[in-house]
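Engineer: the following block contains a protein sequence and its predicted model.
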Amino acid sequence: MQSFRTELENPIVERDIIELERKIRLFREGSIPEEKFRSLRLARGVYGQRQQGVQMVRIKLPYGKMTLQQWKRIADISDEYSTGNLHLTTRQDVQIHFVSLDRTPELWSKLEQDDVTIREACGNTVRNITASDRAGIDPEEPFDVTPYADAAFRYFLRNPICQDMGRKIKIAFSSSDADSAWAFMHDFGMIPKVKEVNGKTVRGFKVLVGGGLGAQPFLAKTAFEFLEEDQLIPYIENVLRVFDRYGERTSRHKARMKFLVQKLGWEEFDRLVKEEYKAVKNKSVKVDYEAYKNSEAPVTGTVPAFTIRDPKLFETWKATNVFEQKQKGYFAAYVKVPLGNISSTVSRQLIEALRPVIADDVRVTANQGLLLKYILPAHLPYVFSVLEAQGFAAAGFDSIADITACPGTDTCNLAISSSTGIAEALENVIAAEFPDLVHNKDIKIKISGCMNSCGQHGIASIGFHGSSLKSGGKTLPALQVLLGGGIVGNGEGRVADKVIKVPSRRGPDVLRTLLHDYEINGQENEKFNEYYDRQGEKYFYELLKPLADLSAITDDAFIDWGQAEQFATAIGVGECAGVVIDLVATLLLEAQEKLELGTEAFDKGQFADGIYHAYSTFVQTAKALLLGEGIACNTQIGILNDFEKNFIATGQFSFEGDFKTVVLQINSNEPTETFAKAYYKQAADFYQAAQAFRVQKAATVQA
């Protein structure tokens, strides 16, 4: 691969990109094992696709924000390195597909010229921090959560405590008690609150911890009903330190925060979090709320002549896609983006046409759409005309007609059956047979290609996830039907029930059956989930049971939506979690790198970071020696216990003091320069002793 020159002002970012290029080269030369390289590239937003030899690159957009220039930059990047398509995700990222691995450093470098990153968009890190798309303009919000989401994003990016955890961490900020960011389904969920203290209004958050979707959904637990704003980031840091040390690392299916909370119990989990407080980098992180650069109304001028082709659709669009901001006299408009896919060409045309009449702050929404802000009432017709000309003026944003779906078998390794094909089929049913439901924002339909819930089926009123069935010795694509999920409010939510599994081709009939039944038997003003609760899961199982009957299955049932060939399950290896590295030499190399990072942190006066790098050196080195003896460990605390038991207690390895106590000094000392340097020396000495131990053992074996 050819080297390239970066043109960046930020030396930290430039180093990141050069390091990625170096690691790719070493991987190509065979110097880095594939398993290790996978975790390296994932932490840099580069994700393997279902199709061999190409990558998906995930572009990290904190709280979904793009300036118009950033949007244009991403569109241009997609043309140059990808397929000209931008895929908007439920995590408010943008993904581009079919990218050559060797070109990813250059791609990243060009993105960073407009302050856009791919760092930690994948892998076992703090992923993109999401927020309600209405944050800052929401008429119901007590205050704008955007500055806090932004501060959290910047605080944990490249933070040593969350670079190589057992699993990913997802953080969400809702703008109000309506909880439109689904705080209850995240590792950390925040809902803004205010209270009066000594005659002053104090900002804070209701904080929820340990929620998650996936194959086993968990509702988050309330850690605080009110946590003052400056305590939020330190609290998150404390929890991440506990998760890093005690979280599962062998079985990725049990490695999320929700499983750690369940395993330890809330009281013990909370105790461990409080133990970390002494060592945390900052006891208070005050966000400069007033200085945060909020969206501003555009400098408006005249707009060109335009024509609205469908005036009736314009009125429906205004009723379903537009709302008045808390800033009186301005409106925001949602753009329904089918399946989250918008081309680079359309993106550029929208940017140029809309620039004079919208704010320089477009938000990617959590249901794969876009939000345009600060539109004057007089400019709404023009905005609609621009969207209409590009085919993006569909009404019914966030209604039953606006279906959320992950990419499914189009590109994902883990998908079992199609998400996008069935989503299109269901939207066609609604448009053709239930057109009035374009106004219904109570019922949400969400689809995932597998049980992992990237399409959020687990919190849908009507959810589907990809599966398979057997009939006559052959496999056919199937859909697991889930019902009754959704938002309750103020951090409370509902997990959908698994009701029945049907052939994928019968998905449209499932929807018809459910909607007709609700239409006929639902009571006046009864919401869908209320109707589901009243009738009960068994009722719906019996209602849909005829559609699960395989006795009269037809040949087309063996062809998945959007496919021409007979269905066959072809599940690859998932990359959402890092791989457990069992290679001793690689682990020791990592330990050495941590020591080098520690030295650099000290040179900058970043003693808390240097301490954490030293801690990682202890853990990685001990794990390497244990694996050399065939002893596998599934948590960091387990590594410390097992090393004490198998090396220190047996006399195999000489260590001054109690090993576990020495290592865990990390959470019993303030991060002072004196402690940092003493602790670092202990870690470096341990690493050198471990290397000598390996050399001696190798010599003994050879003799």
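Structural biologist: Everything's here; your move.
Engineer: going by C-alpha atoms from here, please, whenever you check contacts or count neighbours.
Structural biologist: OK.
Engineer: residues contacting stretch 438-445, please?
Structural biologist: 320, 395-396, 398-404, 457, 460-463, 486, 527-528 (Cα atoms under 8 Å, 6 or more residues apart in numbering).
Engineer: show me where the stretch 401-550 of the chain has helices.
Structural biologist: Listed in chain order, the helices of the stretch 401-550 of the chain (DSSP state H, counting those that start in this stretch) span 420-433, 507-521, 528-535, 537-544.
Engineer: the structure to be compared is supplied as follows:
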Amino acid sequence: MAIDITDRVSTAARRDILDLERRISSFQSGDIADEAFRKFRLTRGVYGQRQPGVQMIRIKLPYGRITADQLIRIADLSDKYATGNLHATTRQDIQLHFVKLADSPQLWAELEDAGITLKEACGNTVRNVTGSARAGIDPTEPFDITPYAYSIFDYFLRNPICQDMGRKFKIAVSSSEADSAYGYMHDVGLVPRMQDGKRGFKVMLGGGLGAQPFSAQTASEFMEEERIIPFIEGVIRVFDRYGERQKRHKARMKYLLNDIGLEEMLRLVEEETLALKVKEFDVQGLTFNVATESDEQPSTVNIEAQTENPAYATWLKTNVFEQKQAGWYAVQLRVLLGDMHSDTARALAEIVKQYAADDIRVTVNQGYLLRFVRPENLPAVFDALDALGLAEPGFDTTADITTCPGTDTCNLAISSSYGITRALETMMREEFPDLVFNDDIKIKISGCMNGCGQHSVANIGYHGSSLKNGAYVLPALQVLLGGGFNGKGEGLIADKVIKIPSKRGPDSLRYLLRDFETNAFDGEYFSDYYARQGKNYFYQLLKPLADLKTLVNTDYIDWDHTEAYVTEVGVGECASVLIDLVATTLEEATEKAGWSREALTDGRWADALYHAYNVFVTGAKAALMSRDVPTNTQYGIINDFDKTFAGEPGFHPTEGDFKAQVFSINKQEPSEAFARQFLTDADAFLHSVQTYRDAQIEHDGLPELHELVQAKDS
């Protein structure tokens, strides 16, 4: 069935959608290896679920911004293609689950019709650029970071430098020194600053979560605004060239920075300057149709005197704040598990249309923020939200837990995240009701160590695990403490303290909260209290919960389950296939040469050069594979090809010539003449590799086919 794509969809998006449709057809016909198809679909936001035959679709929302009509479109498409649920993520995306692979191109087309993309929402690309949800209305911000976050997203979308990296790359832009976008745990984190009347940013590099979390290092205390995007491009180019590509668990930017050091990283970034598409990037402000554009200003009513309803008063205190625009208010929505039914989403959109600016922000703690609400309308907004179950107090407080979907849908999850989150929130509501007013202690939960729930930057964090007791296995939680922000506003990485059975999770939180209430100094932040008492203090506090001699039958059953727990890897999406790896790699190089020619035709000289550079790298990789020489970083591939093939017929006569030719990409400004010559050289090189490979096959016979098995998504 033909894909229905409207005229409102851009040419680039149209081609992406049709390309996805073709690749799905080829994959289902057995013409594309599973691993190659997996790599392709991930960069189109199509992610394999734990359940066979269905996909998770990740909708990319730069800095979490979405309009009311876009929210309605997503809700309608969830009904049409998914389950009627919208899951907000910690990276300000919205995910739809249980989508048929064959439906994903049409779903994408209908999203693009509403100005929403899936492109590069997953895979080894620049992921969604996150930004403080309060940007533009934050009373403490030096300026609105919204146009900067958007420009970063737009600049790197479909950019050749980040289409085939060794691993994903994450960027966050906070609105103030509070770093509410958690820049300190990102590959690039930005915090806005003013210096001598000039806008700029503190720049942090090399943060990351996962099994081995790192805090970012400060690359610059102040970088002028026009230098930010060129600097990020330089960083990505260095990461692309020198980053690990074989050992997946070591392939993040944080490991490269740790290996070579900040000084060397910055030197390599500087080396890329000449080759950059732009040396300065002037960020143009974005125009939003917000309520401040109205001549009619809000009234000056006393919002706390509008009602005697205690629920409303609590909601005002925990979920509402006055914007930097005097007299206007923002309303924050606490959403359990980040899940919202499509009917609720449509009703929320109507509330926005009636009472707020058409500028909804998905928040990093899986909620929503509405802006530019008049004070006289707050009671009506509360009543409308309350009818939808969206007026729960305690937004972004201890009572508001952040969590990933865990074993409900994710291939990598080890134990239930949703179940333990419900149990902890219920326990706190019943036993610690005042925690809806505590915005110091943040609790975050992930289904495994990978950290989608951001447990490593929580004051109290948990990640799913398992424990063995004799011949039996039970679900477990790794408890992490001391992360998040301390009293000085410093971002910290949590310590792993102890592993306990999952069913004892509520007890562990109960112990921690009661201990803090009893022993903390007045006004002491939890992470400061943790640092003062020390890791061993908390290990001893929770140690009784780790005693496996006191297990009961229910400890062997995970939250939200009735059957005995078993550790299991998510079901693979299809069978393995046999392919010629060298031939497949050469096909990739040929495709990249085509992209380079297309960029030349469009007058995009820097893009043409980078695509041609990738032709050299991929062709050299194919040649090395033909001799069973292991390959890894792009720099290593070029270096090893130089050593291995120098003097071979059809290749460079002297070692060092090939390396010099390829890395000449950094020695000249991007120009038409340089781009045309570089591509001509890349085409000639690729032809030489193909000729060499043909001769090799003629001499040695047909190559051995290699079995590619399903690899896990991430």
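Structural biologist: Ah, there it is. What you see is a predicted model, and the numbers here were worked out from it, not measured in a lab.
Engineer: that older thread, which among the contacts of stretch 438-445 of the first structure count as buried?
Structural biologist: 320, 395-396, 398-404, 457, 460-463, 486, 528 (16 or more other Cα atoms under 10 Å).
Engineer: give me the range in the first structure that stretch 405-415 of the second structure lines up against.
Structural biologist: The aligned range for stretch 405-415 of the second structure in the first structure is 407-417, by TM-score structural alignment.
Engineer: what lies in contact with that stretch?
Structural biologist: 48-51, 418-420, 448-450, 466-468, 477-478, 560, 569-574.
Engineer: buried subset of the residues you listed as a PyMOL selection?
Structural biologist: The buried residues among the contacts of stretch 407-417 of the first structure can be selected in PyMOL (16+ other Cα under 10 Å) with this line:
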select buried, resi 48+49+50+418+419+420+448+449+450+466+467+468+477+478+560+574
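Engineer: mind checking which of the contacts of stretch 407-417 of the first structure land in strands?
Structural biologist: Among those, the ones falling in strands (DSSP state E) are 48, 448, 466, 467, 468, 477, 478.
Engineer: residues contacting the third one?
Structural biologist: Residue 466 of the first structure makes contact with 415-419, 448-451, 477-480 under the criterion Cα under 8 Å, 6+ apart.
Engineer: keep only these that stay in contact in the second structure.
Structural biologist: With both residues aligned by TM-score structural alignment, their matches' Cα atoms under 8 Å, the contacts of the contacts of residue 466 of the first structure that the second structure also has are 415-419, 448-451, 477-480.
Engineer: export those residues to a markdown table and tack on distance to residue 389 of the first structure?
Structural biologist: A markdown table is the format used below for these (distance: Cα to Cα, whole Å):
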| residue | distance to residue 389 of the first structure |
| --- | --- |
| 415 | 34 |
| 416 | 36 |
| 417 | 33 |
| 418 | 30 |
| 419 | 27 |
| 448 | 31 |
| 449 | 32 |
| 450 | 35 |
| 451 | 37 |
| 477 | 37 |
| 478 | 37 |
| 479 | 35 |
| 480 | 38 |
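Engineer: switch the helices of the stretch 401-550 of the first structure over to a markdown table; also include distance to residue 211 of the first structure.
Structural biologist: Converted to a markdown table, the helices of the stretch 401-550 of the first structure look like this (distance: least, Cα to Cα, whole Å):
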| stretch | distance to residue 211 of the first structure |
| --- | --- |
| helix 420-433 | 26 |
| helix 507-521 | 29 |
| helix 528-535 | 21 |
| helix 537-544 | 24 |
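Engineer: the residue nearest to residue 420 of the second structure when sequence neighbours are not counted - how many residues pack around it?
Structural biologist: Excluding its sequence neighbours, the residue lying closest to residue 420 of the second structure (Cα to Cα, 6 or more residues apart in numbering) is residue 559, at 6.0 Å. Residue 559 of the second structure is flanked by 21 other residues according to other Cα atoms under 10 Å.
Engineer: OK, contacts around residue 559 of the second structure?
Structural biologist: By Cα under 8 Å, 6+ apart, the contact set of residue 559 of the second structure is 416, 419, 420, 502, 503.
Engineer: from those, which is closest to residue 338 of the second structure?
Structural biologist: For these, the residue nearest residue 338 of the second structure by Cα to Cα is residue 419; the value is 13.4 Å.
Engineer: correct me, but that closest one touches residue 560?
Structural biologist: Yes: the criterion here is Cα atoms under 8 Å, and residue 419 of the second structure meets it with residue 560 at 5.1 Å.
Engineer: which of these two has more neighbours?
Structural biologist: In terms of neighbours (other Cα under 10 Å), residue 419 is the more surrounded of residue 419 of the second structure and residue 560; the figures are 20 against 14.
Engineer: helices and strands around the biggest helix by length in the second structure, which ones?
Structural biologist: Identified as the longest helix of the second structure according to DSSP state H is helix 672-700. With contacts taken as 3 or more Cα pairs under 8 Å, 6 or more residues apart in numbering; DSSP states H and E, helix 672-700 of the second structure sits against helix 581-601, helix 605-626.
Engineer: for it, buried residues please.
Structural biologist: By neighbour count on 16+ other Cα under 10 Å, the buried set for helix 672-700 of the second structure is 672, 674-676, 678-679, 681-683, 685-690, 692-693.
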